[in-house]
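**Student:** Got a predicted model here, sequence first, then my questions.
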Amino acid sequence: MAKRIDRGVFQTETPVKIKSYAAVVGEKEGQGPLGSCFDKVVSDSHFGKATWEQAESRFQLEAVGLALRKAQLTENDLDVICAGDLINQCIGSAYSMRELAVPFLGLYGACSTMAEGLLIASVLTDCGLAENAAAVTSSHFSTAERQFRFPLSYGGQRTPTAQWTCTASGAVILSRDSGTASIVGGCVGRIADLNICDINNMGSAMAPAAADTISRYLSATDTSPADYDFIVTGDLGLVGSKLLLDILMKQGIDISAQHRDCGAMIFDPESQDTHCGGSGCGCGASVLCGNFLPMLERDEIHSILFAATGALMSPMSMQQGESIPAISHLIHIRKDR
C-alpha cells in the first residue's frame, strides 16, 4: 500500500513498474528538436477524421495501442485507464475510450493531467486493485484554439508570452509485474492563484503551483535537487520556467542544473514561431514518453521528478473575468536496478 509521508505526499510500498509507453505527435511537433524521439508523427491534423475533436480521440487511441503492443498486452489486460484532455467535458478521452471495453476514469487537471493520471493509476496498482493500469492524455492545437481563443480563420496575432498547444498524446502502462523503471512516490498539488487573468500568459500562472509542489516533495522526502538527474515540469514554457527558478531560489532551493521543461523543449521558438514554447495535456505526456522514459530505460539517467502543471480556467471563467487557478502534480520515477 502507498505510504503517506506528509499531507498529499506519498511513497509506494512496492515500486509500481512502468511496463511500456508511447508518444504520438503532429507534424509541427515532429519537426521540432525532439522529433526523432516520438513513436509516430502524424502529418494529417485531422488524422483521417471529419473533425479535429475526433482526430484528438484517435491520437489517444493510437498512443494506447502502441503502448499495449510494446507490452505485448491487449485492452482486455487493462484493469483501468485514467485519461484526460482539454476539450469541454473531456470528450476527447470519453470518445476514444468508448472504443475500448476498459474501466475508465476521466480526469481533468488541464496540462497537469498526465501526472494526475499516473498518480491515480500508480496508487490503484500499488494497492492491488489493478494488475495493469494505463494513463493517457492528449491535446490538439486546433481543438484548443477553437475552444479557448479564436476561430483559426480569424488570424489573431499571438502575444510574446503565448504558448503553442501541442497536437500530441502520450500513454504509459503501469504494472505490478515487470518494467524498466518504477513510480516510487508522488505529490498531489494544491491550487495556486496569483490573480493572473491573461490566458496568453499561462506559464506565469502555473509557475507558483510547480514551485509549491516541488518544494513540498523535496521537504517531505528530505531530498535535495542534486538527488535527481532531472526535475521536469510539464509546460511552463520559457517565461514560466524562469519564474519557477526565481520563486524556488528565494526559498533557498536551486534547481537550475536539474530543471527541464517539456514546453521549452518540444519546439524551436525561433524557427517554428512558437513564442514561449509548447503547452497542452499532450505536451508533457509526449515528451515524458518520447524523451525521458527512454533515457531511463537506456540507463542514461536514474531518477527524475515529473511535475506537470495545469491552468484550470474554462472559456466561461475567462468570459467572466476570473483569474487563472493553477495546479501541479508530481511523480517520482526511478530506474530499476
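**Tutor:** All right, it came through fine. Numbers count the residues shown, from 1 in each chain.
**Student:** alpha carbons only for contacts and neighbour counts from here, please
**Tutor:** Noted.
**Student:** in the stretch 101-250 of the chain, which spans are strands?
**Tutor:** Using DSSP state E, counting those that start in this stretch, the strands of the stretch 101-250 of the chain run over residues 104-107, 132-139, 164-165, 168-175, 181-187, 230-233.
**Student:** helices and strands around the second one, which ones?
**Tutor:** Counting contacts by 3 or more Cα pairs under 8 Å, 6 or more residues apart in numbering; DSSP states H and E, strand 132-139 packs against helix 52-71, strand 80-84, helix 91-97, helix 113-126, strand 168-175, helix 281-287.
**Student:** 6 Å - rerun?
**Tutor:** With contacts taken as 3 or more Cα pairs under 6 Å, 6 or more residues apart in numbering; DSSP states H and E, strand 132-139 sits against strand 80-84, helix 113-126, strand 168-175, helix 281-287.
**Student:** Can you tell me which of those is most buried?
**Tutor:** helix 281-287 (a mean of 34; mean count of other Cα atoms under 10 Å).
**Student:** Please pull up the helix or strand immediately following that one.
**Tutor:** Per DSSP states H and E, the first helix or strand lying C-terminal to helix 281-287 is helix 293-297.
**Student:** Now do the longest strand along the chain: which elements does it pack against?
**Tutor:** Taking DSSP state E as the criterion, the chain has its longest strand at strand 9-26. Here strand 9-26 touches strand 3-6, strand 40-42, helix 52-71, strand 168-175, strand 181-187, going by 3+ Cα pairs under 6 Å, 6+ apart.
**Student:** want to compare, so here's the second one:
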Amino acid sequence: MEQMAGKQSIQFARAPHILSGASMVGKKEGEGPLGAYFDKIGEEDGFFGMNSWEEAESTLQKEAVSMALAKAGIEKWQLRTIYTGDLLAQSIASSFGIMGFHTPIYGLYGACSTMGEALSLASMAVAGGYGDYVAAVTSSHFASAEKEFRFPLGYGNQRPLSATWTVTGGGACILGEKGGKARITGITTGKIVDYGLKDSLNMGACMAPAACDTIYQNLMDFNRMPEDYDKIITGDLGYVGQEILLDLLKERGFDISKQHMDCGIEIYDQKTQDTHAGGSGCGCSAVTFAAYILPKLEKGEWKRILFVPTGALLSKVSYNEGKSVPGIAQGVVVEHC
C-alpha cells in the first residue's frame, strides 16, 4: 500500500503504537513548571553518582530506557533495536549509556531534533515489520553541552538574553505494533534550512526557519489546517524562536498562534529560573514529550498533535571556521487511540 504523502511525509497504513514513555531530569528541571510529571529527578550536583558530566548524561539514557521498558511491561531482550543520539562528539553519551542493554542500535545525530528523528525511524521500523518492539531515546546535559560547545563552567561567561539553557534530561519511548493508547500516524522528514545566521547563542532564530519549513510541508502533504491539530509543538525554539516561527508561517498563509506550544518555553519558569530564552538540548523535547505530552494523548485530552523537535546543526569546528548555523526539524504526528 502506498504510504508516501506529498513531498516529504509518510502516512502509515499500520500506525505503530507508543507503549510507554519515561524521563529522568536534573534538579533544575525538577524545580520547573513540569517538575511533577517527570519519573525521576537526579541529585543536586548533576553527576548522578558518576565521575564526569558525560557519564552522568549516559546515566540519563540508561535510566530512561529502563523505566520505559518497565512501564511497557517488556524485558530488554525483547527490544529489536534502539534508536539513540545526543549532542556530544561521536555520541558518547549514547554509546556508553545504551551499551549495557546488549541490543542492536542505530546512533543518530540531529542536534536537538534527535528525538523527532529517533521516533520517526523507530515508527518506520515497527510499521514496516522490522521489529516488534523498538526504543527511541535521547539525552542532553547542561554541563556536558557547555563543555562540548561553549566554555568550561568555571569560566563564568555571561549569557545573552537570546541564549537558551541546555536541559539536563533523558527521555525514552517504547514503540510496538499494538497495545498503546497513542500511535504515530505519520511523519514529515525535515530538510536542512540555512538562513545564514552565525550566532550560536541565538539558536531559536537559527532553527525557526527549519521549523517553519517542516510544519508548512506537513500541512501541505496531509492537506490539513492548523486547527486540525490540538497542538503544534516545537522542540526548543524558546521565546525568541517562537516569535520568528509565527511570523514566518504567517508569511506562508498559516496562523498557528492558537495551537503552538514550545517545549523550551514550557520546561522552565523564565522569571524565576534565569533561563533567558528557554530550554534547549536533545533532552528538552524528549522529556517534555515523555512526561507531559504523551500522557495527555493517552488520556484523550488531545486527539492529535504535531510534534516538531528542532535542531541547530553546528559544531565547535564549523563555528570557529565562521560557518553559519543551519537548522533542521523533524515532524511526528501522534494521535490518541
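**Tutor:** It's in. Just so we're clear, the structure is a prediction, and the values are computed from it rather than from any experiment.
**Student:** ok so, going back, out of the strands of the stretch 101-250 of structure 1, which gets nearest to Ile304 of structure 1?
**Tutor:** strand 230-233 (4.9 Å; Cα to Cα).
**Student:** average offset between the closest one and structure 2?
**Tutor:** Superposing on structure 2 places strand 230-233 of structure 1 at an average distance of 0.2 Å from its equivalents, by mean Cα distance after the TM-score superposition for structure 1.
**Student:** neighbouring contacts of that strand?
**Tutor:** Contacts to strand 230-233 of structure 1, defined as Cα atoms under 6 Å, 6 or more residues apart in numbering, come from residues 258-261, 304-308.
**Student:** Out of the helices and strands packed on strand 9-26 of structure 1, which is the most enclosed?
**Tutor:** Using mean count of other Cα under 10 Å, strand 168-175 ranks as the most buried of the helices and strands packed on strand 9-26 of structure 1, with a mean of 31.
**Student:** circling back to that earlier point, make CSV from the strands of the stretch 101-250 of structure 1 and add distance to Arg98 of structure 1 to it.
**Tutor:** Formatted as CSV, those follow (distance: least, Cα to Cα, whole Å):
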stretch, distance to Arg98 of structure 1
strand 104-107, 9
strand 132-139, 14
strand 164-165, 25
strand 168-175, 17
strand 181-187, 28
strand 230-233, 31
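**Student:** Now do Ala307 of structure 1 against Cys262 of structure 1, distance only.
**Tutor:** Per Cα to Cα, to the nearest Å, Ala307 of structure 1 is found 10 Å from Cys262 of structure 1.
**Student:** And the two? Which one has more around it.
**Tutor:** Neighbours per residue, other Cα atoms under 10 Å: of Ala307 of structure 1 and Cys262, the larger number sits with Ala307, 32 against 26.
**Student:** Toward the C-terminus, what is the element adjacent to the helix or strand harbouring the more buried one?
**Tutor:** Element membership for Ala307 of structure 1 (DSSP H and E) is strand 303-311. Next helix or strand after strand 303-311 of structure 1 toward the C-terminus (DSSP H and E): helix 315-319.
**Student:** average distance between the helix or strand following that following helix and structure 2?
**Tutor:** Per DSSP H and E, the first helix or strand lying C-terminal to helix 315-319 of structure 1 is strand 326-335. Aligned to structure 2 and superposed, strand 326-335 of structure 1 gives a mean residue distance of 0.3 Å (mean Cα distance after the TM-score superposition for structure 1).
**Student:** What is strand 326-335 of structure 1 packed up against?
**Tutor:** If contacts are counted by 3+ Cα pairs under 6 Å, 6+ apart, strand 326-335 of structure 1 sits against helix 113-126, strand 181-187, helix 202-221, strand 303-311.
**Student:** what's the angle between it and helix 113-126?
**Tutor:** Strand 326-335 of structure 1 runs at 50 degrees relative to helix 113-126, counting by axes from the mean of the first three to the mean of the last three Cα atoms, to 10 degrees.
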